[in-house]
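>>> My questions concern the predicted model and sequence given below.
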Amino acid sequence: MRGRAPLPIGTSGQVSYSGPKGKVVALTRFRDFDGVTRRVSAQGTSRAAADAALKEKLKARTHLGGLELTRDSTIKELSERWLPTLTQSQATQDSYRQKVDRYILPAMGAWRLWEATTGRCEAFLRTLQATAPSMASQSRVVLSLMMGLAVRYDIIGTNPVREVMMPTVEKRQVSALSVEQVQDLRRHIDKWAGQKPGRASTLDAMDMFLATGLRPGELLSLQFSDVDFRMGTIAVTGTVKRDSVHGLHRQASPKSESGKRVLTLPLFGLELLRRRKAGAAGDLVFPNRNGEPMEPANFRRLWREARGKQWEGVKPSSFRKAVATLIERESGSLIASRQLGHSSDAITKKHYIERNRNAPDSSLILEQLNSRVTLVH
């Protein structure tokens, strides 16, 4: 005759009660995480009090690694345990928290962990994708990381977000400004800058983008102490960003390790820096009116005003695409990726270089296949 099946690890059996009124004992069996089943008891003045005390004891035994979560915990409770474990930059942590607070919790915060099936997660993400495709993609990453924590602590068996299938989004082809378009745009910005004092810095910023291919945060963090006027180079040493802990600040390192680079400037870029240094009061090349780092949002606002409706589709990132595409045509994608500070040219080719639809001229090679031509040996 077979004995009763063992309890699953981390679970308890039926509860029995004994003892007189005022001294009730609640008793159950609990299978600990070492696989051994042990008796667990608690005492109270009533059956309800003893039961509550027993549940607290079992809760303490069920919590693995201090997470204090079970399969019946909610997505909201999981998020509260997950967020403090993040080790990314503060700006990334703020971005993750925004996705949790704005998108995930309103839609599924009250779900129990076992209720977060692949189908339900997919339905949530597809609904979000219909209105905010980029937020759906980022929310999927955040939700997967959250559920991954629950998997690692054996609270759930698998990560339901991993198997989510999202509709294929049509890939946008990279479009880069041509040399002629850049020159037309520059004339437009030059005219706008001449209409009102204080606008010349926006034109200088555009020229520095074109001379370097810098990210906006890298441009706003550029210091004269980063410039070697003798060698004609700049060192990319930081970025400007805002987060919930430090506020607006200059971070003493760029976006990534590959972002740390030294760039050789064209003559127009070097002359621009010499001119700005002659009138500068501080070390920042593009400070705000108080000599402090400029708020990236304010820079974007100024740029939108400068470009007007005629160039509405042009963003600061457009100049990185123009720089990358021009360098790729002349020197190859690897050189372009190093200019932009990417870890590989795969990123550069996918997001920054406009595809060259003109194949190399192989006409003389192919002429050998012409049967009407006599080959001379």
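Yep, that arrived.
>>> switch to C-alpha atoms for all contacts and neighbour counts from now on
OK.
>>> Quick check: closest non-adjacent residue to Lys76.
By the measure of Cα to Cα, 6 or more residues apart in numbering, the closest residue to Lys76 outside its immediate chain neighbours is Gly109, 4.6 Å from it.
>>> Test my guess that that neighbour contacts Ile75.
Yes: at 4.9 Å, Gly109 counts as touching Ile75 under the criterion of Cα atoms under 8 Å.
>>> When those two are compared, which one has more neighbours?
Summary of the neighbour comparison: Gly109 and Ile75, criterion other Cα atoms under 10 Å, with Ile75 having more neighbours (24 against 18).
>>> contacting residues around the residue nearest to Lys76?
The neighbourhood of Gly109, defined by Cα atoms under 8 Å, 6 or more residues apart in numbering, consists of Thr74, Ile75, Lys76.
>>> of all these, which comes closest to Ala346?
Ranked by distance to Ala346 (Cα to Cα), the contacts of Gly109 are led by Ile75 at 36.2 Å.
>>> if I pick the closest one, what's in contact with it?
Leu105, Met108, Gly109, Ala110, Trp111, Arg112, Leu113.
>>> Tell me the most packed of these, by neighbour count.
The residue in those with the most neighbours, by other Cα under 10 Å, is Leu113 (22 neighbours).
>>> What is the neighbour count of the closest residue to it other than its chain neighbours?
Here the nearest residue to Leu113 in space, its sequence neighbours aside, is Arg71; by Cα to Cα, 6+ apart that works out to 5.2 Å. If you count neighbours by other Cα under 10 Å, Arg71 ends up with 14.
>>> Alongside the first one, take a look at this:
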Amino acid sequence: MGAVIALPLVEPEEPRRRRSKKRANGQGSIYQRKDGRWAGAAYVLTADGTYKRVPVYGRSAEEVDAKLTEIKSRSNRGLPTDATGWTIASYSDYWIEHVASPKLRPTTLVRYRSLVARYVVPAIGKRRLTALTPADVRLMLAKAASTRTAGRKDQPEDERPKVSARTVQQVHAVLRAMLSQAVREELLARNVARLVQAPAPEREEIHPWAEAEARAFLAAVRAHRLHALFVVALALGLRRGELLGLRWSDVDLDAGQLWVWQTLQRVRGDGVVFGPPKSRRSRRVLTMPVVVVQALKRHRSVQAHERKLADGQWQETGLVFTTATGRHVEPRNLNTAFGRLIARAGVRPIRFHDLRHTCATLLLAAGVSPRVVMDILGHSQIAVTMNIYGHVMPAMQQEAAGHIDAALSEPEEADDGGDD
């Protein structure tokens, strides 16, 4: 029997930790931790607009790779990595700052911020974005509708009127727009705000001047330094911000054309702001009636005289309608001056915006096509024109019926006294 050779015991080697192959720059790294779990990290966009290294974990390299691919894809689309944990409050901050702010007019942005802060966040701000339901939206709208307005300081809260249906409709519109963006960014599968119908506001009653009232007002304020502003408002229906933002470079008195390219608004917290008109269709080119051209020529002469009188105090802004020293006209000051001129003229009081309504109703009553009126006013859709000025339509329909009678009626036969 041969000798038995004892072999030394060899401890089994620890399994070598698996490592993934080297990944390209920007794809993130993947490695296995000591506890056996897999981890990875990549630099991705965050809600504040900066990039930071974000870790992900999984039970396999393939699972981590899929997670890295997903967060990188979101980052490349401009979607912050922390979006998956957003509440309505946090997403609204992101939406206002990165989506609404770059494309909205300053005054509209201030209004959106106010609606979100006052009505949306208090009602549903803590709800997770992905967990929001139509019932939550209805609750939010009900709370908004029951909110009292600020009212007078000495007025008891229970006697203050509730917010208007128009405000509730705007709250719903802001939430709907915000959730639509979340759907486009694939954070939500559907927009639950679209499943809830907001209350329809009552149609605003407008009280424009009749032709005689408009003529009487212009005659009474002919000597006022801003007479031309009121002529333009009544003849072309420009909004207050469009009038105050009008520049001489936007007016061609020889060709009789006027370009509406910018507006002037006073924005709370930002002061006076120049911005684009209300909508894309509000950017428009208008043909000026002779009465407007003549009024602007007189106004240009008056402004040139004021420039000389102001001497070194004149501030050149290029604006058509200014103060006596060339500075912009404050919107509220214009409203105040308009009220005083109405009292001096002895005509029926109206709001400044009703000058725009007066222009529209005078045009429609004169038989101008609603489509042309829409273009002059800069409405986005003809339905807006028809809804606001539907009260003028019956008179136009009666006139149209008369035209049809004249065109199609058979001539009456002369009665010769004979039998039928």
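Structure received. A quick note: this is a predicted structure, and the numbers were derived from the prediction, not measured.
>>> Would you quantify the distance from Arg300 of the second structure to Gly318 of the second structure?
In this view, Arg300 of the second structure and Gly318 of the second structure are 11 Å apart by Cα to Cα, to the nearest Å.
>>> Which positions within the lengthiest helix in the first structure qualify as buried?
Taking DSSP state H as the criterion, the first structure has its longest helix at helix 133-152. Of the residues in helix 133-152 of the first structure, those with enough neighbours to count as buried (16 or more other Cα atoms under 10 Å) are 135-136, 139-140, 142-150.
>>> Whichever helix or strand comes after that helix packs against which elements?
Next along the chain after helix 133-152 of the first structure, taking DSSP states H and E as the criterion, comes helix 179-193. When contacts are defined as 3 or more Cα pairs under 8 Å, 6 or more residues apart in numbering; DSSP states H and E, helix 179-193 of the first structure packs onto helix 200-212, helix 296-307.
>>> tell me the contacts of the residue lying closest to Leu54 of the first structure once chain neighbours are set aside?
Spatial nearest neighbour of Leu54 of the first structure, chain neighbours left out: Ala42 (4.9 Å); criterion: Cα to Cα, 6+ apart. Each residue near Ala42 of the first structure by Cα under 8 Å, 6+ apart is listed here: Val25, Ala26, Leu27, Ala50, Asp51, Ala53, Leu54, Lys57.
>>> want to throw those residues into CSV with neighbour count?
Compiled in CSV, the contacts of Ala42 of the first structure are given as follows (neighbours: other Cα atoms under 10 Å):
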residue, neighbour count
Val25, 24
Ala26, 25
Leu27, 20
Ala50, 22
Asp51, 22
Ala53, 18
Leu54, 22
Lys57, 14
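>>> And the residues you listed, which is closest to Gly232 of the first structure?
Comparing these against Gly232 of the first structure with Cα to Cα picks out Lys57 as the nearest, at 69.3 Å.
>>> Give me the secondary structure label for that closest one.
For Lys57 of the first structure, the assignment made with DSSP: H, G, I helix; E, B strand; the rest coil gives helix.
>>> how near is it to Val40 of the first structure?
Using Cα to Cα, we find Lys57 of the first structure at a distance of 8 Å from Val40 of the first structure.
>>> same check, this time on Ser79 of the first structure
Applying Cα to Cα, one obtains 30 Å for the distance of Ser79 of the first structure from Val40 of the first structure.
>>> the more surrounded of the two?
Neighbours per residue (other Cα under 10 Å) separate Ser79 of the first structure from Val40, with Ser79 holding more: 22 against 18.
>>> Map Val320 of the second structure across to the first structure for me.
Aligned by TM-score structural alignment, Val320 of the second structure pairs with Val285 of the first structure.
>>> Oh, that last question was meant for Leu334 of the second structure, not what I typed.
In the first structure, the residue paired with Leu334 of the second structure according to TM-score structural alignment is Phe299.
>>> Could you list which residues are in contact with its match?
Contacts of Phe299 of the first structure were listed using Cα under 8 Å, 6+ apart, and none were found.
>>> now with 10 Å?
Residues in contact with Phe299 of the first structure, defined by Cα atoms under 10 Å, 6 or more residues apart in numbering, are Thr202, Ala205, Pro216, Leu220, Asn288, Glu305, Pro316.
>>> before we move on, what about Ala193 of the first structure?
Counting by Cα under 10 Å, 6+ apart, Ala193 of the first structure touches Arg187, Arg199, Ala200, Ser201, Thr202, Leu203, Asp204, Ala306.
>>> now swap in Val272 of the second structure and tell me
Under the criterion of Cα under 10 Å, 6+ apart, the neighbours of Val272 of the second structure are Pro106, Leu264, Gln265, Arg266, His328, Glu330, Pro331.
>>> just checking, the last one touches Thr263?
What it means is Pro331 of the second structure. No: applying Cα atoms under 10 Å, one finds Pro331 of the second structure not in contact with Thr263, separated by 11.1 Å.
>>> who touches both of those two?
Each of Arg240, Gly241, Leu243, Leu244 lies in contact with both Pro331 of the second structure and Thr263 under the rule Cα under 10 Å, 6+ apart.
>>> Looking at those, which are in strands?
By the criterion of DSSP state E, membership of these in strands covers no residue at all.
>>> So which of the residues you listed is the closest to Leu253 of the second structure?
The shortest separation between Leu253 of the second structure and any of these is 16.1 Å, and it belongs to Leu243 (by Cα to Cα).
>>> Report the contact partners of the closest one.
So Leu243 of the second structure contacts 229-230, 232-233, 237, 260, 262-264, 319-321, 329, 331 (Cα under 10 Å, 6+ apart).
>>> so which of these would you say is closest to Ala400 of the second structure?
Sorting the contacts of Leu243 of the second structure by how near they are to Ala400 of the second structure, with Cα to Cα, puts Gly237 at the top with 24.9 Å.
>>> coming back round to it: the residue nearest to Leu54 of the first structure in helix, strand or coil?
Using three-state DSSP, the secondary structure recorded for Ala42 of the first structure is strand.
>>> Okay, it and Arg29 of the first structure: tell me how far apart.
Here Ala42 of the first structure is placed at a distance of 12 Å from Arg29 of the first structure (Cα to Cα).
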